[in-house]
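Chemist: Mind folding the following:
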Amino acid sequence: MSAAALNFSLFVAQTSLTLDGLQQLSDHRLLFFFLFLMAYVFALCSDGLVLVVICTRHSLHKPMYVFVAALLLNSLLGGFAIYPRLLWELLWESGSVLVTLSACACQVWVVYTVGGSAFMLLTAMAFDRYVAICRPMRYAALVSPRTVKAVLLFCWLLPATMVLIIVLLAVCQPLCRSNINRLYCDVYSLNRLSCGGNAAQMSDVFAIFISIATVLLPVIFVLFSYSSILYVSLCRTRGSSSKALRTCLPHLLVFLNYSACTAVELLQRRLQGADQTASSVLTSVLVVLVPTVLNPVVYGLNMSAITGYIRRLLGSRKTE
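Modeler: The predicted structure is shown next:
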């Protein structure tokens, strides 16, 4: 290892940051602990159950359900990056929490990679439904098993690489502050800790570029896909159009869920100052809780194929 790399590693390991978000929840710490615990346990059980059903049922080994399984697995990885440490801090910590810059950077990389991958996977789902409903004769050729594997790899590798670059830009800047008014680390807060200069401006510009590439462009494509699906469905018979719309409904609800949470997060971080701690903490709570609880409910209750297998699975266990 070179001397420069060694110095960088020591700098990252020895720099400590303070997460002040826990102080805002101190008066109701146990209440939030049980709230987050129930949400996390619910996500683990429900997402895990749907994943088991999709993996064990050969009839569900189709691109649509493969993308659903990938999205739920993606959600579990994101929850693992936030929930265990947050639950520990709510139970045992009484004030601000000290974290190393390296741990904060790792959390930022995982959380933002998972967020970007979620939008990419939702885009892949929209493309799958668009081809199945609007171009059914070409579905087998356009959505082949090889294509699905390549798309899944792309959906994870592209956000991971882009987020890694922005995280490295953020942690390489000289820091003039060390307090983050959040429950967890995020890129915006890391950039606000820096002393400014060209590096900070470059990091902000690259963050906007990543948001466009992994959020805005997928949103535009998803809206175009579902608009085309709606148009084609309205032109068909009532029975076939209602079936197509029911198939797309779970994906659309999850897409709206992610989009709303991301919009609230971006607007809150960009429009409000660093001193508004209460709103920052409230936003971070909602962004953590809402997708965790709603996504498995949407896929568990609105996809009849999965729901039917889950009922049979739970029913067989009760009769044993």
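
Chemist: switch to C-alpha atoms for all contacts and neighbour counts from now on
Modeler: Noted.

Chemist: Next, the contact list for the most centrally placed residue in the chain, please.
Modeler: By Cα atoms, centre = their mean, the mean C-alpha position of the chain lies nearest to Gly115, the distance being 3.2 Å. Contacts for Gly115 (Cα atoms under 8 Å, 6 or more residues apart in numbering) come out as Gly78.

Chemist: And this one, please, so the two structures can be compared:
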Amino acid sequence: MENANNVTCLTLEGHVELQKYRYTYFMITFTVCVLIVCCNSVVIAVIYTNNHLHEPMYIFIAALLCNALFGATALYPKLLIDLLSERQVTYYHTCLLQAFCIYIYAAAEFTLLSAMAYDRYVSICKPLQYSTLLKIYTLKKLLFVCWFLPCSENSVGIILTSRLPLCKFTLNRIYCENYSVIKLSCGDTSVNNLYGLFVFSVAMFSAAIFIIYSYIRILAVCLRNSKDFRRKALQTCLPFHFHYFFIEFLIIPPLFNPIIYGLKMHEILKRIQMLFSWKNGTRVFFLNFSVQ
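Modeler: Coordinates of the predicted model:
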């Protein structure tokens, strides 16, 4: 570890009183991880196996849940290993890979939500053109762009970070992320900082503006139509973003997505009920979900 070229390991020091609460942390984290995998997988399987749900709205939901599984895979396995290890260390290049995957997950959330906002905008504001504007070929292109852009943006960021010389080897984090790795460098990080600001401004901020604009247009159309139209339109929109922004970034993102979409989207909920229902004589027992 005399110089940056020979450094192979970084130490993660973001854990609080790990020796005292090691197994408590592990059990909580493991439970959350299992719930994330199970809940997301159930909704994805329901959408995949029901041809009736092979529509853009539900395909975007499945894509968002797949992205959640990707993000959870990037974070939880290494975190669980660290919780049971005496030393919380990671290889430098493994750290960059984890940061790359986590940033792709975060950026793809925004691009997928933008695509979902466009889907709802066309469905509600231009219903007669919906089948034309969102053909299966267009849907595939949108999904490709939703992951291609984050991969491209973050590839440049990680390459810029990997070229920096290291002079510190301790991360005050429980996982790797690009900005924290940059702070370990003793070189000039101005290019990295400018690029990070550019990506945030252009990619994240523009996606948020597009989502807000789309829903302003949707609300304007709803206000000009009947109460029944507003109810049906908002019922399909609320699970997509309003619940998302209040819950998604404040608690546990991959865990609440399947709950929000599974319980709020009537067609998905109905098929989940069928999946977990069973017959006992002449009685049929369903999971006690409330359908609104």
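
Chemist: Overlay them and tell me the TM-score.
Modeler: Once superposed, chain against chain, the TM-score is 0.90 (TM-score structural alignment, normalised by the length of structure 2); 279 aligned residues with a Cα RMSD of 2.0 Å.

Chemist: quick revisit: the residue nearest to the centre of structure 1 matches what in structure 2?
Modeler: Aligned by TM-score structural alignment, Gly115 of structure 1 pairs with Ala106 of structure 2.

Chemist: same check, this time on Val131 of structure 1
Modeler: Using TM-score structural alignment, Val131 of structure 1 lines up with Val122 in structure 2.

Chemist: what's the answer for Ala150 of structure 1, then?
Modeler: Counting by TM-score structural alignment, Ala150 of structure 1 lines up with Lys141 in structure 2.

Chemist: Which strands and helices lie in contact with the helix or strand harbouring its match?
Modeler: Under the criterion of DSSP states H and E, Lys141 of structure 2 resides in helix 136-162. Packing contacts for helix 136-162 of structure 2, counted by 3 or more Cα pairs under 8 Å, 6 or more residues apart in numbering; DSSP states H and E, involve helix 56-84, helix 92-125, helix 178-182, helix 190-199.

Chemist: nearest to Val145 of structure 2, of the ones you listed?
Modeler: For these, distance to Val145 of structure 2 was read as Cα to Cα. The smallest value, 8.1 Å, belongs to helix 92-125.

Chemist: Against Cys172 of structure 1, how distant is the residue nearest to Leu164 of structure 1 when sequence neighbours are not counted?
Modeler: Distance criterion Cα to Cα, 6 or more residues apart in numbering; nearest residue to Leu164 of structure 1, sequence neighbours excluded, is Trp109 at 6.2 Å. If you measure Trp109 of structure 1 against Cys172 of structure 1 using Cα to Cα, to the nearest Å, the figure is 14 Å.

Chemist: Show me which of these two is the more surrounded one.
Modeler: Taking other Cα atoms under 10 Å, Trp109 of structure 1 and Cys172 do not tie; Trp109 has more neighbours (26 against 14).

Chemist: how about the more buried one, what does it touch?
Modeler: For Trp109 of structure 1, the contact set (Cα under 8 Å, 6+ apart) comprises 160, 163-164, 167.

Chemist: So which of those wins on neighbours?
Modeler: In the contacts of Trp109 of structure 1, the most neighbours by other Cα under 10 Å go to Val163, 25 neighbours.

Chemist: Relative to Asn7 of structure 1, how far out is it?
Modeler: Taking Cα to Cα, one finds Val163 of structure 1 at 23 Å from Asn7 of structure 1.

Chemist: picking that back up, report the inter-axis angle for the helix holding Lys141 of structure 2 versus helix 56-84.
Modeler: Orientation of helix 136-162 of structure 2 against helix 56-84 (axes from the mean of the first three to the mean of the last three Cα atoms, to 10 degrees) gives an angle of 30 degrees.

Chemist: Check which element follows helix 136-162 of structure 2 along the chain.
Modeler: strand 170-171.

Chemist: Can you check which part of structure 1 that next one sits on?
Modeler: Using TM-score structural alignment, strand 170-171 of structure 2 pairs with 179-180 in structure 1.

Chemist: Identify the residues contacting that stretch?
Modeler: The contact list for stretch 179-180 of structure 1, computed with Cα under 8 Å, 6+ apart, reads 17-21, 189-190, 193.

Chemist: just checking, which of the residues you listed belong to strands?
Modeler: 17-19 (DSSP state E).

Chemist: Go through the residues you listed and give me the one with the most neighbours.
Modeler: That'd be Leu17 among those, by other Cα under 10 Å, with 23 neighbours.

Chemist: and that one, what pairs with it in structure 2?
Modeler: So Leu17 of structure 1 corresponds to Leu10, using TM-score structural alignment.

Chemist: ok, that match to Ile158 of structure 2 distance?
Modeler: 16 Å.

Chemist: cool, and Thr49 of structure 2?
Modeler: In this view, Thr49 of structure 2 and Ile158 of structure 2 are 37 Å apart by Cα to Cα.

Chemist: burial count for Gly78 of structure 1?
Modeler: Gly78 of structure 1: 21 neighbours (other Cα under 10 Å).

Chemist: check contacts around it.
Modeler: 110-111, 114-115.

Chemist: related to what we said a few turns ago, from the chain's centre, how far out does the match of strand 170-171 of structure 2 sit?
Modeler: What separates the centre of stretch 179-180 of structure 1 from the centre of its chain is 23 Å, taken as Cα atoms, centre = their mean, to the nearest Å.

Chemist: That one vs structure 2, mean deviation?
Modeler: Aligned to structure 2 and superposed, stretch 179-180 of structure 1 gives a mean residue distance of 0.7 Å (mean Cα distance after the TM-score superposition for structure 1).

Chemist: again, but for stretch 36-52 of structure 1
Modeler: Superposing on structure 2 and averaging over aligned pairs (mean Cα distance after the TM-score superposition for structure 1), stretch 36-52 of structure 1 comes out at 0.8 Å.

Chemist: For that stretch, which residues meet the burial criterion?
Modeler: 36-37, 39-40, 42-44, 46-51 (16 or more other Cα atoms under 10 Å).

Chemist: Ok, stretch 245-252 of structure 1 next?
Modeler: 245, 247-252.
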